[in-house]
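S.K.: this is the structure alone, sequence omitted:
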């Protein structure tokens, strides 16, 4: 049976073990698994679960690159100020889109794409995804951001969002939103899209508040400090 993807808690346990035991950490973990001594290690329940479902063959085949990538993604703590900034600006761009529907539909669509990106990345930041990892691995791919967010536990995703992201993402990632509106025809209903993005941000905001009630409050008024990187 193919080994499933590792949970973040399991990855953290492996990374901590690797840091504690150095270059021959796999041999050290195999020895502890065989002797039952892994129970004395940080994250021992996760290490024991990996022993039971993965075993020695899986461990020996685990690549250095996979763990290094996980280390980069999980680096550091949660930057709650950045979470608040991203969500604040997502809200601002969503409101800007709603205000420019009739005058500049392509601009409104671009603002919606930015709002989706920043909203999803705000959620990923509070879930432990490092901003640098998001910038390198997700960039402006709205479908990938949505997949990571839902895999990480985002609830209440509007049912229309996957289709909207699928339309916007290819053009948005290549800075070609205007091409979607050539000929004066919109590829989706912009009013419905604004409502979809607003519901997404409501869900993200609620889960961020639930994750840490003591985190800096997230304003509903947008500014330009967290504009998505070019």
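M.R.: Okay, I see it. Bear in mind that the values here come from a model prediction, so they are computed numbers and not experimental data.
S.K.: switch to C-alpha atoms for all contacts and neighbour counts from now on
M.R.: Noted.
S.K.: please, where are all the strands along this protein?
M.R.: With DSSP state E, there are no strands along the chain.
S.K.: next, the buried residues of stretch 167-185.
M.R.: 167, 168, 169, 170, 171, 172, 177, 180, 181 (16 or more other Cα atoms under 10 Å).
S.K.: I'd like to know which of the residues you listed is nearest to residue 128.
M.R.: residue 169 (23.5 Å; Cα to Cα).
S.K.: for the closest residue to that closest one other than its chain neighbours, give me its contacts.
M.R.: Excluding the flanking residues, the one nearest residue 169 by Cα to Cα, 6 or more residues apart in numbering is residue 142, at 5.2 Å. Neighbour list for residue 142: 113, 116, 117, 165, 166, 168, 169 [criterion: Cα atoms under 8 Å, 6 or more residues apart in numbering].
S.K.: want to compare, so here's the second one:
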């Protein structure tokens, strides 16, 4: 049984949702270009894009930016769970696994320790496609 997380829903920060979404799209657009030469940077860009995409959905629903910042921070697994519990998205298959893989490094500002060997070129395309699905763009 999952517990419902209560969030402030005053909607004052809804104007930030398209900014976060556009920034997510910018980060994810460069992932495939750099994945082969710079896999660790590509992983980091994917994590940033995923965070922005999920927070964009939450902002659009009326959740405050301050709540996102204080309660979610950079925890991609928690952000995905909150967006799903709020009914904002049905995560694409595989997104929870990618979030779980990134979160220990990303949430703790330790992406320098992310093992770049964890992804193949196909995985990068898949991870980027997952983020695009959340953004609402073509995968």
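M.R.: It's in. For clarity, every value in this text was computed on a predicted model and none was experimentally measured.
S.K.: just want the most central residue of the first structure.
M.R.: Taking Cα atoms, centre = their mean, the centroid of the first structure lies closest to residue 124, which sits 3.4 Å from it.
S.K.: translate it into the numbering of the second structure.
M.R.: Aligned by TM-score structural alignment, residue 124 of the first structure pairs with residue 58 of the second structure.
S.K.: ok, now which ones touch the residue nearest to the centre of the first structure?
M.R.: By Cα under 8 Å, 6+ apart, the residues touching residue 124 of the first structure are 148, 149, 152.
S.K.: give me the distance between the second one and residue 174 of the first structure.
M.R.: Counting by Cα to Cα, to the nearest Å, the gap between residue 149 of the first structure and residue 174 of the first structure amounts to 22 Å.
S.K.: what of residue 98 of the first structure?
M.R.: For residue 98 of the first structure, the distance to residue 174 of the first structure - Cα to Cα - is 23 Å.
S.K.: please apply the same query to residue 146 of the first structure.
M.R.: Counting by Cα to Cα, the gap from residue 146 of the first structure to residue 174 of the first structure is 18 Å.
S.K.: now stretch 142-156 of the first structure: buried residues?
M.R.: Buried residues in stretch 142-156 of the first structure, counted by 16+ other Cα under 10 Å: 142, 143, 144, 145, 146, 148, 149, 150, 152, 154.
S.K.: tell me the contacts of the aligned partner of the third one in the second structure?
M.R.: By that I understand residue 144 of the first structure. The equivalent of residue 144 of the first structure in the second structure is residue 78 (alignment by TM-score structural alignment). Residues in contact with residue 78 of the second structure (Cα under 8 Å, 6+ apart) are residue 72.
S.K.: and residue 78 of the second structure, how close does it get to residue 84 of the second structure?
M.R.: For residue 78 of the second structure, the distance to residue 84 of the second structure - Cα to Cα - is 10 Å.
S.K.: could you do residue 117 of the second structure as well?
M.R.: Residue 117 of the second structure is 29 Å from residue 84 of the second structure, where distance means Cα to Cα.
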